[in-house]
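Trainee: Got a predicted model here, sequence first, then my questions.
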Amino acid sequence: MAYAVVILTMAIFCLVTPIHAQDTASAFDFFGRHCLVDGPNFMRTGTIALARGWIPLSTEILMTLAPMENPEAIEGWLVGERRQRTVVAVTRATVGGKAVEGCTIAMSDIDSVGFERSFFQRTDAEVVQEERGPRHVHKLYSLIFRGRRELVTLIVPAEPAERNYVVGSVIAETQQEN
């Protein structure tokens, strides 16, 4: 599944990505702002997408980015906020009887090693699992961020180059709005 995510995401980037690169801190900040800091939030992300004019993507494309199987709802967009294009997807599902939401961001033309460095500098993530394939590494982390337990997945190239890609996902229990 993770291999299909990387292949499809890279195909999307080949069609839409300009040559310019964004700095690593900015890429991580984007991930943090939309997925990590307040956790995944289906409604909030949809509102932001509408307000900023993000380009909606088809469900078929987005299903490869879903961080959990069989989501009950999925929406996603092609974003031009950074100089290069980024794909943002949000999901809702029930896992083990609990309502969860997921947020995935796929970015190209960034320093994946620097992105991971920023991730560890700003979180207390603990490694849960790591699977190394010939083309990418799938890393699963657990962390508590602002009192909320989150599972974070990072998919990075097995052989990082100066500029490459990151697919980052966050899954957390749905927060009830008061």
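Mentor: Arrived safely.
Trainee: For the rest of this, base every contact and every neighbour count on C-alpha atoms.
Mentor: Noted.
Trainee: measure residue 165 to residue 110 for me?
Mentor: Applying CA to CA, to the nearest Å, the value for residue 165 to residue 110 is 6 Å.
Trainee: now residue 140
Mentor: Distance from residue 140 to residue 110, by CA to CA: 20 Å.
Trainee: For those two, indicate the residue with more neighbours.
Mentor: residue 110 (24 against 20; other CA atoms under 10 Å).
Trainee: Now that that one has come up, it's in contact with residue 25, right?
Mentor: No: Residue 110 is beyond contact range of residue 25, at 9.8 Å (criterion: CA atoms under 8 Å).
Trainee: where along the chain do the strands fall?
Mentor: Secondary structure of the chain (DSSP state E): strands located at 55-56, 73-79, 86-95, 98-110, 126-132, 136-145, 148-157, 164-173.
Trainee: ok, structure two:
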Amino acid sequence: MTDALIVGAIFLIIVLITQIGVRPHNLFLAAMPFVTSVVMGYLVLGLGSHRYASGDPGIAAAGVAIGVFFGLCLNRAMTLYRDPHRNGRLYTRGGAVYLAIWLFVLVGRIAFIAALEHSPSFAVSFGRLLDRLDGSPDGVGAFFLLMALAMSVTREIALLSRARRIPRPDGSLAAAQGVSRA
């Protein structure tokens, strides 16, 4: 469960530095969620000793589904526009709602872990649920990791899709000209 806290902290730092406020959307910001997903996935899921149970793929898939949902919410909360004074360069604006979604997810994760570690009755109830699902603590770690990664990747794919439909200052669509160089 410590892995989930570390990943959550890393994601919050990345969000605060790169996505809150007005930011130019460039190749680095577009590629970062994909690179982060590969690196974090490898570090957490690919290294070390894991004891997965037969129910863990379902638990991980639930994390992906929830992450996609919140990624779509993040996309709706982020403003995306082209600046006509800067040759149509793409800009994003993540405001209070955007930050609130991330904080809801990350604080929810921390609260869950704190409840597991400090509330024996919650830990026993959750353990019974894991037994019924034939899940494991490693499966729960995968749930949280994949949820955060799915949020980031879904948000970025949705942003790139929206960007292709935003007219450039000359009136053309980015989709007609290929990938934007913003």
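Mentor: Sure thing, it's come through. Just so you know, these numbers come straight off a predicted model, no measurement behind them.
Trainee: quick one: TM-score?
Mentor: The TM-score (TM-score structural alignment, normalised by the length of the first structure) is 0.28; 78 aligned residues with a CA RMSD of 4.8 Å.
Trainee: check contacts around residue 166 of the first structure.
Mentor: 106, 107, 108, 110, 112, 115, 154, 155, 156, 157 (CA atoms under 8 Å, 6 or more residues apart in numbering).
Trainee: Could you check how far it is from residue 60 of the first structure?
Mentor: Per CA to CA, residue 166 of the first structure is found 20 Å from residue 60 of the first structure.
Trainee: following the strand or helix carrying residue 17 of the second structure, which helix or strand shows up next?
Mentor: Secondary-structure assignment from DSSP states H and E places residue 17 of the second structure in helix 2-18. Sequence-wise, the next helix or strand downstream of helix 2-18 of the second structure (DSSP H and E) is strand 21-24.
Trainee: elements contacting that next one?
Mentor: Secondary-structure packing of strand 21-24 of the second structure (3 or more CA pairs under 8 Å, 6 or more residues apart in numbering; DSSP states H and E): strand 89-94.
Trainee: Going by contacts, tell me the helices and strands next to the following helix or strand past the strand it packs on.
Mentor: Counting by DSSP H and E, the next helix or strand C-terminal to strand 89-94 of the second structure is helix 96-118. Where contact means 3+ CA pairs under 8 Å, 6+ apart, helix 96-118 of the second structure is packed against helix 2-18, helix 56-77, helix 120-133.
Trainee: longest helix in the first structure, by residue count?
Mentor: helix 2-16 (DSSP state H).
Trainee: now for it, which elements pack on it?
Mentor: Right, helix 2-16 of the first structure is packed against strand 98-110 by 3+ CA pairs under 8 Å, 6+ apart.
Trainee: Show me which residues of the strand it packs on are buried.
Mentor: 100, 101, 102, 103, 104, 105, 106, 107, 108, 109, 110 (16 or more other CA atoms under 10 Å).
Trainee: ok, which pair from these is furthest apart?
Mentor: Largest separation among the buried residues of strand 98-110 of the first structure by CA to CA: 100 and 109, giving 30.1 Å.
Trainee: in the lengthiest helix in the second structure, what's buried?
Mentor: Longest helix of the second structure, by residue count under DSSP H: helix 137-164. Neighbour counts using 16+ other CA under 10 Å place 137-160, 163-164 of helix 137-164 of the second structure among the buried residues.
Trainee: next one: that helix to chain centre, how far?
Mentor: 4 Å (CA atoms, centre = their mean, to the nearest Å).
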